[in-house]
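What follows is a protein structure lacking sequence information:
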């Protein structure tokens, strides 16, 4: 978000030395085609998931991840014309777009954590899940996580925007406690749950006699993508409240590039996992199969139809 310690975007890159200018421009320009591919891919995923809705707990989660990816990408398309085409964009509008990007960034993280946690419970405590889980659990969890992300976005904007404070002391008094809360919530609680659940699922995949379910492959690949492209950015931007960043413009541009890569690769994960050894079917069936919990990656005449 604008002028906050947590969220740097290409819309508010500060002036930089000449030797950083070329590298920064190269990174940002490279982000544009990736962002276009990502926007189209996630748009297709949203349309297919919405039109071919299944009563599966994980369809709703992955649909919302695709929506969050689109929210993240909007800022790239708004900021690029302002920086390079001299298009006039009102600061308030750009600020709102950056808040939407931050909202999508957090929501994607929270929903992915919910996917890992629920899959862990389904695998290791199936009787408990069957007894206590209602058919509206996915809707409730998704709504709560979007609400939590909205709350964090608003509080961050109020607590950590320097435009509200005259002195650094005022900024520190309000922003540091919020940053500590974010560290506890995201890096200690959510990241721990995601890591523990993912490692448990991976160990189970390696020890079970049957080939792994496609859903587990999808989850593990998506989490790995998140850890590579999202976690370093999140940690750097959170710690920036205490430590000054070197080469700020390059850091901001790189975080945008990593976000674009994350958004672009996610639809291809569905496609690759879903079409493995089955390449002559409609694309929708590839997406559906990528979220199938019981069908294995092994090729065989019998296809399980159970969705969990």
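Received it, and whenever you're ready, just let me know what you need. Keep in mind that what you see is a predicted model, and the values were worked out from it rather than measured.

going forward, measure contacts between C-alpha atoms and count neighbours the same way
OK.

Once you drop chain neighbours, what's closest to residue 61?
Leaving aside its chain neighbours, residue 61 sits nearest to residue 111 (6.4 Å; criterion: Cα to Cα, 6 or more residues apart in numbering).

mind listing what the one you found touches?
61, 64-65, 142, 145 (Cα atoms under 8 Å, 6 or more residues apart in numbering).

any chance of the residues you listed in TSV, plus secondary structure and distance to residue 212?
Shown next, in TSV, are the contacts of residue 111 (DSSP: H, G, I helix; E, B strand; the rest coil; distance: Cα to Cα, whole Å):
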residue	secondary structure	distance to residue 212
61	helix	20
64	helix	25
65	helix	23
142	helix	26
145	helix	29
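
Now neighbour count and distance to residue 266 too, for those, in a markdown table please.
Rendered in a markdown table, the data for the contacts of residue 111 read as follows (neighbours: other Cα atoms under 10 Å; distance: Cα to Cα, whole Å):
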| residue | neighbour count | distance to residue 266 |
| --- | --- | --- |
| 61 | 20 | 13 |
| 64 | 21 | 12 |
| 65 | 24 | 9 |
| 142 | 18 | 19 |
| 145 | 18 | 20 |
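
one more structure, for comparison:
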């Protein structure tokens, strides 16, 4: 097994009875990650398909969720492609290396976009909690659309700059490219991660306080946001910090590689978990197997209080964009 600085195993690996334990673990985790990626792509494709039918009147959080589902789908597609290239000689070596590097760059582009979109979701929800009058009366009508567009452009710009500096000035010096990735990764995590944690903590405190004072269940949208952020912090964050561990912490090669495999699987699980969260939170216990997926998803993303003892309308069009 070849352990490289940019966390890329050798291409064209095959299973052999003489493989070492680390390689066997790699193939096992890669298989689990591949299955997770396929299931996650199906789930996110369903979310994209359902939300696309409400393009005329879509709530701000439906816009964010639609864009997040696209980012997660792209991330999982690239992860599955990388795993396929690593575990089988699908292409020639030179072509595989180029395709693999392209998939790796697109994967981190999707990772950056997903992280920023999830931060925007928690931030806008936090603003609606702290400043409800402003949010209802003075929030720009197309704020969510503009924010999503800016975040996609920012993620594309940062990843383009990282690729440009790497290829233009230091190719084929992988160690210099590795340091460039560390710099941009530090900027991404250093900006978005604290904002996500802070806003999510504020949301949790406000939801907890309102639940105790009003003795009412929290809105499903709060649960969706907090659950998505929690899953990201526990499962997808290791992929974002693995560069720091590889660069600063002197770990044995086998341990480093096993950490890479684990972070890949956990990040794949994180990107696959959001559709499951939406449908679990949005489902009614008494009608769990009778409602359409669109009705369940619309209820989970509803940005209004839920009447006590009554079923809420299943809509994703309760608020203008």
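Great, that's in hand. All values derive from a computational prediction rather than experimental measurement.

Distance to residue 43 of the first structure for the contacts of residue 111 of the first structure - can I get that in CSV?
Below are those laid out as CSV (distance: Cα to Cα, whole Å):
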residue, distance to residue 43 of the first structure
61, 15
64, 11
65, 11
142, 19
145, 21
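
conserved subset of those residues in the second structure?
Counting by both residues aligned by TM-score structural alignment, their matches' Cα atoms under 8 Å, the second structure reproduces these contacts from those: 61, 64-65, 142, 145.

out of those, who's nearest residue 285 of the first structure?
Nearest to residue 285 of the first structure, judged by Cα to Cα, of these is residue 61 at 17.7 Å.

and the closest one, what pairs with it in the second structure?
Under the alignment (TM-score structural alignment), residue 61 of the first structure maps onto residue 64 of the second structure.

thinking that match is in contact with residue 151, fair?
No. The pair residue 64 of the second structure / residue 151 is not scored as a contact, 10.8 Å apart, by Cα atoms under 8 Å.

quick one on the thing from earlier: so how far is residue 72 of the second structure from the counterpart of the residue nearest to residue 61 of the first structure in the second structure?
Matched by TM-score structural alignment, residue 111 of the first structure corresponds to residue 117 in the second structure. Per Cα to Cα, to the nearest Å, residue 117 of the second structure is found 11 Å from residue 72 of the second structure.

and the counterpart of residue 146 of the first structure in the second structure, what does it touch?
For residue 146 of the first structure, the aligned position in the second structure is residue 152, judged by TM-score structural alignment. Taking Cα under 8 Å, 6+ apart as the criterion, residue 152 of the second structure is in contact with residue 113.

SS state for residue 152 of the second structure?
helix (DSSP: H, G, I helix; E, B strand; the rest coil).

residues contacting the corresponding residue of the second structure for residue 217 of the first structure?
When the second structure is aligned by TM-score structural alignment, residue 217 of the first structure is paired with residue 223. Neighbouring residues of residue 223 of the second structure by Cα under 8 Å, 6+ apart: residue 281.

switch to 10 Å and redo it
203-204, 207, 229, 277-278, 281-282, 300-301 (Cα atoms under 10 Å, 6 or more residues apart in numbering).

so which of the residues you listed is the most crowded?
residue 301 (29 neighbours; other Cα atoms under 10 Å).

What is the equivalent residue in the first structure for that residue?
By TM-score structural alignment, residue 301 of the second structure lines up with residue 291.

Repeat that for residue 101 of the second structure.
The equivalent of residue 101 of the second structure in the first structure is residue 95 (alignment by TM-score structural alignment).

Is its match in a helix, a strand, or coil?
With three-state DSSP as the basis, residue 95 of the first structure sits in helix.

Verify the contact between it and residue 11 for me.
Yes. Counting by Cα atoms under 10 Å, residue 95 of the first structure touches residue 11, with 8.8 Å between them.

hey, what's in contact with both of residue 117 and residue 72 of the second structure?
Counting by Cα under 10 Å, 6+ apart, the residues touching both residue 117 of the second structure and residue 72 are residue 111.

what packs against the top helix by length along the second structure?
For the second structure, the helix reaching the highest residue count under DSSP state H is reported as helix 174-214. If you count contacts as 3 or more Cα pairs under 10 Å, 6 or more residues apart in numbering; DSSP states H and E, helix 174-214 of the second structure packs onto helix 93-130, helix 143-165, helix 220-231, helix 237-248.

Pull out the buried residues from the first one.
The neighbour-count check on helix 93-130 of the second structure (16 or more other Cα atoms under 10 Å) flags 96-97, 99-100, 103-128 as buried.

what distance separates it from the centre of its chain?
Mean-position distance between helix 93-130 of the second structure and its chain equals 7 Å (Cα atoms, centre = their mean, to the nearest Å).

check contacts around residue 233 of the first structure.
The neighbourhood of residue 233 of the first structure, defined by Cα under 10 Å, 6+ apart, consists of 6-8, 227, 251-252, 254-256, 258-259.

Just give me which of these are shared by the second structure.
Compared against the second structure with both residues aligned by TM-score structural alignment, their matches' Cα atoms under 10 Å, these retain 251-252, 254-256, 258-259.
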